[in-house]
Structure formats: structure tokens, C-alpha cells
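Asker: Provide a 3D model corresponding to the input given below.
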Amino acid sequence: MRKIVGKAAALATVLTAALATHLVVPPAASAAAQLVGNGTFTTSTSPWAAIGQTTVTAESGRMRVDVKSVVANPWDAMVAAPTTAALNPGKSYTLSFDAYSSAAFTARTTVQYAATPGSNQSLAADVQLTTASKRFSIPFTATAASNTAAEVTFQLGGSGGTPVVRFDNVSLMETQTIRPTALYVSGKSNPARWAAENSQTEEAKAIQANIANKPIFEWFGGWFMDLTLAVDDYVGAAQAQDRLPMLVAYNIPNRDACANHSGGGAGDAAGYHRWITEFARAIGNRHAIVVLEPDGVAAAECVTRIGKDPEDQYRMLLDATQVLRAQAPNAWVYLDAGNATWIRAEDMAPRLVKSGIANTRGFSLNVSNFITTGVTEPYAVALNGHLSGTVGAKKYVIDTSRNGNGPYTDPTPDDNWCNPPGRTLGAAPVKQASGAEYLFWVKVPGDSDGPCGLAGPGQIPAGTFSPMLAMALINGSP
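Answerer: The predicted model follows:
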């Protein structure tokens, strides 16, 4: 805590009493309000102040904090900055930042009321700093106080040494009181990036106008070195626009066990638990939509091909739903239920139950597939009929990203799901008043299913964006 001694303590007491008489509780911050005045340190560190045994400088777009001498307490060497608005007691917030140190040690960060910092800390969290930069994303609830003017601190004393610590991308935002209704359109999606990089071409213009300007899910798996950074960046960008971020959690062990073009995932159940916990904590108290493990339930039986037990997969999914419910309470989670032609509704329902559907808002259908909405809706109704006797009927969503022309058929049906020709974009993402709660583009149009179909053998790996595949969906032909 920040130390206040002698006359300073007496003055703080007088000021607190005076303010309490006239305090008006501040209005809720707007969804896009950034409560840290300078978190990027492009040219300076102002308004951050060095307190105790620290010096602060701007260095290559980061805030560099040098601990000048060995001190006993965390608050004996710290930096602090006032928030740009008072906190709202009882409201949820997220503090995010990147940090690394010249030596590994445990630091502390707080969000505290400036008039009474020692006794009124809404957030006081230890952070394990290492020599590698890492994103920290910490949700908290503002406590009650008579004076709600606040400050953010990084407390770096007590390490037994004199580390040099660097900070960047410091953010403090209040979770929206009202859940956003508009869906987030990311300028960093695969089609949006490609369109921006090739903006002078006719293909880029078509992809921008037909795909990149739509709300599309962002997929998260083991390919991110810093999962918290990836999730926090995406969710934070959506929140800054008062939009709903849409995420796919896709990292279960033995992923894509039936087709294996998107094989991989966490190494084991313990690894998956750590991964989904980090994923959920990075969302925190913020509003979001999550599709949980496409094909995870439907493809569970395929793990027997490699000597695994499907029941283990259901247990991992159950654990994931419990983690998301606890760590990301404002996320609407839809556990994936395959598609309408894969597993009969009466067989899928009990698999969803033991996979934790009771912990979620509902289920998703047709992810990355081509089954029409007209065929999918009756399947969803039938599935809910079988769920009603156990967990009750659930909300559901349908992926329409590529179902405009329905499924492809030819004499070799086993691979008709993989980059087939002649398919088109389906209905644009929208929240509905009846039937499916949402029509979504969960699959990113233009991302390959694997080196097959239009992508050709050995050419375009799964998850790789291809303008050729995107244009095929726009034009309805290869």
C-alpha cells in the first residue's frame, strides 16, 4: 500500500471527511472509456509518478521503471497514475498490461482509492514477472468508498534486488452495465488483413465488401504464445467499441479426431484445463460470446482410433464449461453439437448433458459446415426436445458462413465437407427473435478446411486464409 505518514495522513483524513459531505456518486463510465490517461508511453510517461525508490522514463514506447535500491516492502518502490474518472462502487473493471523484468520476481499491482490507499484497494494482486513480456488481465469489482477518485499502482519493492521493469499497453476499463447488442467487426480478421494488404486489387475490394466487413468469430488455440495477450487484445478492442466479441475455443486434446486436418490441441487433460482457464480469465467479467470446441462432442467417438476413451473427452468438456461459467461469467457459451446430419438428436443430447451443457447458454450447430438453416432448425428443435427432460431446452446458434447453396454432393461423400466447389456465403450474422438465437459466421469464410477440395492436395493448410477460397464463396464457383 502507499504509505501516508505524519501531517500527510492528517490532511488526508480532513480531505476525506470534507469530500464525503459533498460527494455525488459518479455516473457509469461509457463502455469505451479508457480510465488510464497514458498506457502506451509513445512519447512520455506522464501522468505516471515515481514514488519511493524508483525512477521512471519512456523507452522505446514502454515505461521503464528502475528500482534504485533494495527495499523491504512492495510500496517502497512504485509508480502510480490517477484514473481519468472516479470508480463506481459495485461495478466490474478489468486492468490489463504487458510487463517484463530484468530479473524474475513477484510484483504487486493495485487499483486503490487515492484518499485512503492503504485501506481501500479494490484490486491488490500479485503478478509473477519474468524476463519475457507477458500480458496480465485482471478483473475486479470496485469496493465502496466515500471518495472514489482512484489510482493505478505498480509496486516493485521487496524483491531483494534492484530490477528494471518495463510496462506497456496499460488499460483500465469498466465492464458495460448493459450487454452490447451489436457484434464486433475486427479489422484484424484474416480476410480483413488480406484485403487491407491488397487493397488495390478487385479481389480485395470484393472480399472487403462481402466478408471482411461482417462480424466473424476469432479462433483461439495453442498457436498463441501468449494466450492472455491474444484474448485480451481482441475482447478489449470490442469493448472499446461497445461491441460483442465472438470467440471460438479450439484446443481440446485430439482435436479434429475424425478428419485430422486440424489435428492437435493441448497435450492432455491437465494441459487443457490450464489453457481453458487462461482463456476464460482473459475474458474475465467482460461480455462475450464463446463457441466451445467445434466438433468436440460429435467427434469424441473418433478418439477410439488412437486408443483414447471418449468419456475422457466429455469430462474435459464438462470441466471447460465449469471453468468458463466461473471465470467468464458474462460470456454466453455455446457448446458445439456438430451438425444436423452427423449424429441423431436422441444420441447427441445425452452426450451434451455429460459434456456440461447445463453450465452453458446453449449449443452451436453447423460450425464450418454447409447444411442449410432450413435443415438445421428442425434438428435443433429435436435436440431441445431430448434435452428438455434433463437440463431443459437451451438457446442455440447456427453457423451460416458457407451454407448458402447447402452441402456439396458427389460420389465420394467422405470428403465433401473440405473446401467443396460451388458453395456460397449464407445469411449474414444477425440476432433473431425466434428460432436460432443468432445466425453467425463462426467459420471464417476463406479460411481453408485443409489441403483438399478446391485447396488441392498439399496446398493450403487448415486455418490458412485463401483469397481464391473466399472469392469462390462470393461467386458460388471455383
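
Asker: use CA for all of it now, contacts and neighbours both
Answerer: Fine.

Asker: Isn't residue 332 up against residue 360?
Answerer: Yes: at 7.0 Å, residue 332 counts as touching residue 360 under the criterion of C-alpha atoms under 8 Å.

Asker: Which positions in stretch 170-184 come out as buried?
Answerer: For stretch 170-184, burial by neighbour count (16 or more other C-alpha atoms under 10 Å) applies to 170-176, 180, 183-184.

Asker: sorry, that was for stretch 312-327
Answerer: In stretch 312-327, counting by 16+ other C-alpha under 10 Å, buried: 313-314, 316-327.

Asker: ok, so of the buried residues of stretch 170-184, who is nearest residue 365?
Answerer: If you rank the buried residues of stretch 170-184 by distance to residue 365 using C-alpha to C-alpha, residue 183 comes first, at 18.8 Å.

Asker: The residue most central in space within the chain is in what secondary structure piece?
Answerer: Central residue of the chain (C-alpha atoms, centre = their mean): residue 231, 3.7 Å from the mean position. Element membership of residue 231 [criterion: DSSP states H and E] is helix 227-240.

Asker: Quick one: name whatever helix or strand follows that helix.
Answerer: strand 246-249.

Asker: next SSE after that next one?
Answerer: helix 269-283.

Asker: who are the neighbours in contact with residue 274?
Answerer: Going by C-alpha atoms under 8 Å, 6 or more residues apart in numbering, residue 274 touches no other residue.

Asker: Of the buried residues of stretch 170-184, which pair is most distant in space?
Answerer: 170 and 183 (24.8 Å).

Asker: so where do the helices sit in this structure?
Answerer: Under the criterion DSSP state H, the chain contains helices at 6-22, 190-197, 202-207, 227-240, 269-283, 310-327, 345-354, 373-387, 467-475.

Asker: Alongside the first, I'd like the structure of this one:
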Amino acid sequence: MARHLKVTGRRRRAALVAALVLVTAGVLLRDNEPSPAVRVPEATTTGAPALYVDPTGAAADYVRRLERAGRTADAAVLRRISDRPAATWFTDARPGYGDRARQLAIAAGRANRLPVLAFYFIPQRDCGNHSKGGAPSADTYKKWIATLTLALRGLRALVILEPDAVAHTVRGCLTGRAAQQRLALLSWAVATLRTEPGVRVYLDAGHPGWMPAARIAPALRSAGAMRAHGVALNVANFQTTNDNIRYGTELSRLLTGRHFVIDTSRNGNGPVTRGTAERRWCNPPGRRLGTPPTLVTGHPLADAYLWVKRPGESDGACGRGAPRAGRWYPAYAMALAR
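Answerer: Below is the predicted model of the structure:
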């Protein structure tokens, strides 16, 4: 793998990360001050930027396998997924994660496209459920965020920050001091990423089927939403775009005009309304692809419709034949694309 961080050894990289941490620490002293409102012009199709399609994703790999096997009809169906831009997820600290992020942003820049990255490594991730894991400590997480911020230096990217992390402090496994520590850690992450002018940061804010906007808004403020470019809605969920626009508009009112992005990857048929809670969100049947990803929404507060959850990747090992969370699930992908 090519190296783009231009470091000469572990000591120099550690020094750069430490310097970034020190710089952002000064920013955090002013975290209660609202940043200027993000001014987004009315949506237009003229000269609109485009999102980046990563040719190395699981959907693209599977389409190539189908074509080699002569299954051209199935390959054509799945191209409805593989040919459209989706987020690239960063979920662990395996060696090379910073280089991988930089390579992705460089490739997108060369194509004059904007990459979407989802950062998902918060300690006590997913409250121990299907996507459990994350960083073993706050210090490890800070180093991880600092490394990714350094990797994106001088480049452009749209970052979705920590799906479910804020919501789990309001209605989840974290309460009291543990919840406050998480919100402070997220605020640190937002401020650190904002040191790079080319990085747009959207803090995850759940979805309208989870809790009222008024209930989560105070936690979002504590987590740095006022410093972020906006909030992300419906990540990996199935709520309709219209319901998310109403929810996002209410959040924007409560958060002094913050904008939002909506994950439309699998909301074409809306949510499942019956059955167990797990069945409603974990690979539910009968769902469909939603609005294709775009930075042109026609709504003044909606900055983008994105495919944050990569369609065809499992929500978790729920039900017969479903693989672990994040793994490619061919049968489910075909069902979504058909």
C-alpha cells in the first residue's frame, strides 16, 4: 500500500499527532461558543459537486464475481448499488487506517469528487449489541481521531461522526458520568476534525422513530453539534425521507440553524412497523433502496441525501443466514436492489 502521510518513522508520526491534539485542545476551551451559521445556497443542478464512488467496495467486488461467473442479469441488478456512491466506514485501529483514509480522499480529489467517510470507533460502541467494540479507552479514541484528521490534511471529505453515539446517552446504555464523558469525547472529536477546512463534519443525531428532537437536542449541543457543519439522520435506518426532513427541520430550530444530511440508502419502502424491535431494524424484509445519493436535495436545510449504510451489508447476525454486522449479505442486497 502506498504511503501518503510522508512520515519518516513512528516518532515523527507520534509528534505530529501530539501536536494536533495540543492545537485542538485550545479550541475546546471555547466549545460553548456557537460557530457561525453554515450558509448553504439554495440547491441547484448547475455546477453541483458530485460524490465519490469507491471502486473497491463489497458491492463492486461482488458484481465483478457475478460477471466472471456469467451471471450478467444479477450483476445488472446489483449495479444499482455498486455504481452509486456510499460511505466508507472506519471502525477499528488496524495498522494503515490513516493511510487508507488519505488514499481514499486523494483518489476522490483526483476525480473531482467528494468522498463520504463514516467514523465508528467510539468506546462502548453500540452498547454491546451487534456492532459492539470500539476503542478500548478515551485516549485511544483521541489518537485515532487525531490520526484520521492528520490523514485528511489538505483534502476534502464529508465525515459522518459516530452513528448512535449521542442517542445512546439519552436512550441507551450510558447514563450519568459515563454519558457526560462520551459527549465530551464527541465534542473533542468534532473540534479536532474542524481544524481541517476541507472536512465537513456531521454528528449523528438518530432518526425520528427513536426519540423526539427536543429530547436529543441538549445532548447534541454537549457533543459539539454547534461546532459541526450539521447533523446526520437515519443512518442505517429506514425512516422515510419526508419524516426525516420534518425531524431535521425541528432539530435545526433547536440547534440554531444547523443543517442536516439524510441516509436514504434503504428507506424506499419506509420502516417496518410490526414485530420485535430487532426485526424492525436488523435486516428487515421488504425494504428497498431509497433516493440515490446527491448533494442537490432541493431543500435549504438538507445538505445531502447519502447512502451512509452501504446497501447490502448486514445489520447483524439476526435471522437465518445473516452474517455479522458490516459483512456483505448477497441475498439481502438482491432484495433491496430488485
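
Asker: counterpart of the residue nearest to the centre of the first structure in the second structure?
Answerer: Matched to the second structure by TM-score structural alignment, residue 231 of the first structure sits across from residue 101.

Asker: Is that match in contact with residue 149, as I believe?
Answerer: No: Residue 101 of the second structure lies out of contact with residue 149 (C-alpha under 8 Å); the separation is 9.4 Å.

Asker: quick one on the thing from earlier: could you measure from the nearest residue to the residue nearest to the centre of the first structure once chain neighbours are set aside over to residue 236 of the first structure?
Answerer: Nearest residue to residue 231 of the first structure in three dimensions, chain neighbours excluded: residue 282, at 6.0 Å (C-alpha to C-alpha, 6 or more residues apart in numbering). Per C-alpha to C-alpha, to the nearest Å, residue 282 of the first structure is found 10 Å from residue 236 of the first structure.

Asker: Compare neighbour counts for these two and give me the winner.
Answerer: residue 282 (28 against 22; other C-alpha atoms under 10 Å).

Asker: ok, that one to residue 230 of the first structure distance?
Answerer: 9 Å.

Asker: where along the stretch 1-150 of the first structure do the strands fall?
Answerer: 49-52, 54-59, 62-67, 77-82, 92-101, 105-113, 121-129, 134-141, 150-155 (DSSP state E, counting those that start in this stretch).

Asker: I'd like these laid out as a markdown table, including mean neighbour count and distance to residue 435 of the first structure.
Answerer: Rendered in a markdown table, the data for the strands of the stretch 1-150 of the first structure read as follows (neighbours: other C-alpha atoms under 10 Å; distance: least, C-alpha to C-alpha, whole Å):
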| stretch | mean neighbour count | distance to residue 435 of the first structure |
| --- | --- | --- |
| strand 49-52 | 18 | 55 |
| strand 54-59 | 19 | 54 |
| strand 62-67 | 24 | 49 |
| strand 77-82 | 23 | 48 |
| strand 92-101 | 22 | 32 |
| strand 105-113 | 23 | 44 |
| strand 121-129 | 18 | 42 |
| strand 134-141 | 21 | 34 |
| strand 150-155 | 24 | 46 |
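
Asker: for those, which one sits closest to residue 418 of the first structure?
Answerer: strand 134-141 (35.9 Å).

Asker: got the angle between that closest one and strand 92-101?
Answerer: Angle of strand 134-141 of the first structure versus strand 92-101, following axes from the mean of the first three to the mean of the last three C-alpha atoms, to 10 degrees, is 150 degrees.

Asker: Let me know the angle separating strand 134-141 of the first structure from strand 121-129.
Answerer: Using the same axes, to 10 degrees: strand 134-141 of the first structure against strand 121-129 is 160 degrees.

Asker: Can you name every helix or strand that strand 134-141 of the first structure contacts?
Answerer: The contact analysis (3 or more C-alpha pairs under 8 Å, 6 or more residues apart in numbering; DSSP states H and E) places strand 134-141 of the first structure against strand 92-101, strand 121-129, helix 227-240, helix 269-283.

Asker: looking at it, residue 336 of the first structure is touching residue 293, isn't it?
Answerer: Yes: using C-alpha under 8 Å, residue 336 of the first structure makes contact with residue 293 at a distance of 6.1 Å.

Asker: Residue in the second structure paired with the residue nearest to residue 231 of the first structure?
Answerer: So, by TM-score structural alignment, residue 282 of the first structure is matched to residue 151.

Asker: ok, now which ones touch that match?
Answerer: Counting by C-alpha under 8 Å, 6+ apart, residue 151 of the second structure has contacts 5, 98-99, 101-102.

Asker: closest to residue 422 of the first structure out of the helices of the first structure?
Answerer: helix 467-475 (7.1 Å).

Asker: Counterpart of residue 244 of the first structure over in the second structure?
Answerer: Counting by TM-score structural alignment, the partner of residue 244 of the first structure is residue 114.

Asker: Correction: the previous question concerned residue 404 of the first structure.
Answerer: Match for residue 404 of the first structure (TM-score structural alignment): residue 268.

Asker: How about that match: what's its closest non-neighbour residue?
Answerer: residue 290 (4.0 Å).

Asker: Contacts only, for the one you found.
Answerer: The neighbourhood of residue 290 of the second structure, defined by C-alpha under 8 Å, 6+ apart, consists of 264-269.

Asker: thinking again about what came up before, and the match of residue 244 of the first structure, how many neighbours?
Answerer: 25.

Asker: ok, and the closest non-adjacent residue to it?
Answerer: That would be residue 51: by C-alpha to C-alpha, 6+ apart, it lies 4.7 Å from residue 114 of the second structure.

Asker: got it, and residue 278 of the second structure?
Answerer: In space, residue 278 of the second structure is closest to residue 318, 8.0 Å off (C-alpha to C-alpha, 6+ apart).

Asker: Now which residue in the first structure aligns to that neighbour?
Answerer: In the first structure, residue 318 of the second structure lands on residue 452 (TM-score structural alignment).

Asker: I'd like the distance between that match and residue 446 of the first structure.
Answerer: Residue 452 of the first structure is 14 Å from residue 446 of the first structure, by C-alpha to C-alpha.
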